[in-house]
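*Asks:* based on what follows, work out the 3D shape:
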Amino acid sequence: MPVQYLCIIVLLLTLTGCSTPVTDGRLRVVATTGPVGDIVQVIAGERVVLRTLIGPGIDPHTYVATESDLFALQEAQIVFYNGLHLEAGLDRIFKAMNQSGRIPAIAVAEAIPPHLLLYADEGRNAYDPHVWHDPQRWSYAVRAVRDTLIAVDPGGRAIYHRRTERYLADLQSLDAELRAMAARIPPERRILVTAHDAFQYFGQAYGFRVEAVQGISTASEASATAIRSLTELVVTNRIPAIFVETSVSPRTIEAVQSAARAVGYEVRLGGALFSDSLGDPDGPAGTYVGMMRQNMQTIVSALTDM
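*Replies:* Okay, the predicted model is just below:
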């Protein structure tokens, strides 16, 4: 085990009692990613003090805990994370926390029934963690957060139930809205080319073929073969636009664009998609619902523009 992880885990398990308590009765909650934190904020509101570790534009696949993250985790009463190895650099920390029995660390995506999960590779060795790109699947994560909050804070049961039902209704409305937006794109144009393979759940939900330069994790390297293959796909299908991502370097997608140009086809960069994080808290993509809506708007605009 790397020394950094060992030090973090030892501190997490030995600093009991060293935290500064919140005296107003609110739960201290840590979430890893924006989509997970958004669930907590919507359901719990002012009943919690929430810290989200991985902010806008930051890649959770390669994220490593900072010293301030360590102390936030040590002070937390509940930790919610995506799971399915999205936050690979934090997995050992969460395992150690659960083994200690002091602080529950809940992998919300693992509440989704296995038959609704997509495999990350042909060998079926792991699941694709990007489940939040389908609101129907993400509703299971919402219920997992609700149930954990009630278990730790039973006095908030009525509030948590009421807010959860409202949020689930919002997700149903969002899903219907996204389906209507996707229907504006001719079927032959519903090919989504992105930097890394984060949109398979989105594609399955809304009728897109999804292709990417990198694999499920951004820790994988983009190969020259992958760039050539995607370039051929783009040129052959006359795809009008391909997409960079807010938390991934644009270098590989720009390489596809340049390779297409070299053979006489001009493909546009259709905009930046929020693949692994939300947007700025004050912007239109600062919430889960807003992020999903903005992604679809970006895709529809780029793939319907002649």
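*Asks:* contacts, neighbours, all on C-alpha from now
*Replies:* Fine.
*Asks:* what's stretch 175-183 in contact with?
*Replies:* Contacts to stretch 175-183, defined as C-alpha atoms under 8 Å, 6 or more residues apart in numbering, come from residues 134, 135, 136, 206, 207, 293, 296, 297, 300.
*Asks:* how about this one, so we can line them up?
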Amino acid sequence: MTIMFLAAAAALAACGTDAGGSPDGKLLVTATTGMIADAAKEIGGDDVEVTALMGAGTDPHLYKASQGDIEKLDRADLVLYNGLHLEGKMAELFEKMEKTKPTVAVAAGIPESELLTAPGAAGEISHDPHIWFDVKLWSIAAGTIRDALIEKDPQNKEKYEERAEAYLNKLVELDAYAKEQIAAIPEQSRVLVTAHDAFGYFGKAYGIEVRGLQGMNTMAEYGSKDVSDLRDFLIENNIKAVFIESSVPHKSIEAVIEGAKSLGHDIKIGGELFSDAMGEEGTEEGSYIGMVKHNVDTIVRALK
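*Replies:* Now for the predicted structure:
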């Protein structure tokens, strides 16, 4: 973390919560990712004003807060972030903010037994932060968002609870849709290959094998052996489609495709998936439910 960023974080930590508050009385919420912001809007409704720091195509693993972000966080009455080191470069900032205003990791309520793990740097074990790809786990995160809104704004408790219940019912339907659609893919074809290992929870929840060239963090390095190993896996298992991601450069997965082609095995790009960021605001994929449906439908079309 740079000296300038540390100074900005210290300045933010020194601020109180008096800077927040919307002129029209709405609760000001700043969220890191689009998925969190979308859930906060669904549950908060007209009683909140939600700002997302990270837009379409943004990789949260690599994201660095700008001075404008610092100002948005400073103005907020409530800050919501994913946690589990998804926003790795902002972790120290959130630790400082927790001392002055409600700063909530939406993954905090998920039992550790439900979290996937993988080796991290220096051999330590890290939890997979991509919890939104298991809709049931995202329902738990939505409950944490609801509770955070109620704690900050108890006078609107009943409205938050009503909207949360409606949203959670939509998530039950979404979970059932994903299970039904993925089950329609022939079992031997249920292999999802992407640029980085963001879909572990999705694979576990919906019964599909997942392979990624990079680890679950896009900061992880990959080399020629990783490319050749994945290429060989595709050839040996006669896999015909791999997927690109909206927030990850395509060159890594294209290297795998070219490697397989050089050995006489043609692989197509099955479509673009949304992994660490949703689609553009105003589009179907610009909502959490629409994003998940898009991913499911894209995977099914390519593998079925």
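*Asks:* in the contacts of stretch 175-183 of the first structure, find the pair that's most separated.
*Replies:* 136 and 300 (20.4 Å; C-alpha to C-alpha).
*Asks:* which one of the two has more residues nearby?
*Replies:* Under the neighbour definition other C-alpha atoms under 10 Å, residue 136 of the first structure and residue 300 were set side by side, and residue 300 has more, 20 against 16.
*Asks:* against residue 242 of the first structure, how distant is that one?
*Replies:* Relative to residue 242 of the first structure, residue 300 of the first structure is positioned 12 Å away (criterion: C-alpha to C-alpha, to the nearest Å).
*Asks:* same question, residue 60 of the first structure
*Replies:* Counting by C-alpha to C-alpha - residue 60 of the first structure and residue 242 of the first structure are separated by 22 Å.
*Asks:* residue ranges for the strands of the stretch 51-200 of the second structure, please.
*Replies:* For the stretch 51-200 of the second structure, strands defined by DSSP state E, counting those that start in this stretch occupy the ranges 78-81, 103-105, 117-119, 125-127, 191-196.
*Asks:* buried ones in stretch 173-186 of the second structure?
*Replies:* For stretch 173-186 of the second structure, burial by neighbour count (16 or more other C-alpha atoms under 10 Å) applies to 174, 175, 178, 181, 182, 183, 185.
*Asks:* what do you get for stretch 109-120 of the second structure?
*Replies:* By 16+ other C-alpha under 10 Å, the buried positions in stretch 109-120 of the second structure come out as 110, 115.
*Asks:* same thing with stretch 141-153 of the first structure?
*Replies:* With burial defined by 16+ other C-alpha under 10 Å, the residues of stretch 141-153 of the first structure counted as buried are 141, 142, 143, 144, 145, 146, 147, 148, 149, 150.
*Asks:* check stretch 210-224 of the first structure too.
*Replies:* 210, 211, 212, 213, 214, 215, 216, 217, 218, 222.
*Asks:* which of those fall in strands?
*Replies:* 210, 211, 212, 213, 214 (DSSP state E).
*Asks:* those residues: which two are farthest apart?
*Replies:* Pairwise distances across those peak at 11.9 Å for 210 and 214 (criterion: C-alpha to C-alpha).
*Asks:* what's the overlap in contacts for those two?
*Replies:* Residues touching both residue 210 of the first structure and residue 214 (C-alpha under 8 Å, 6+ apart): residue 197.
*Asks:* middle-most residue in the first structure, spatially?
*Replies:* Central residue of the first structure (C-alpha atoms, centre = their mean): residue 276, 4.2 Å from the mean position.
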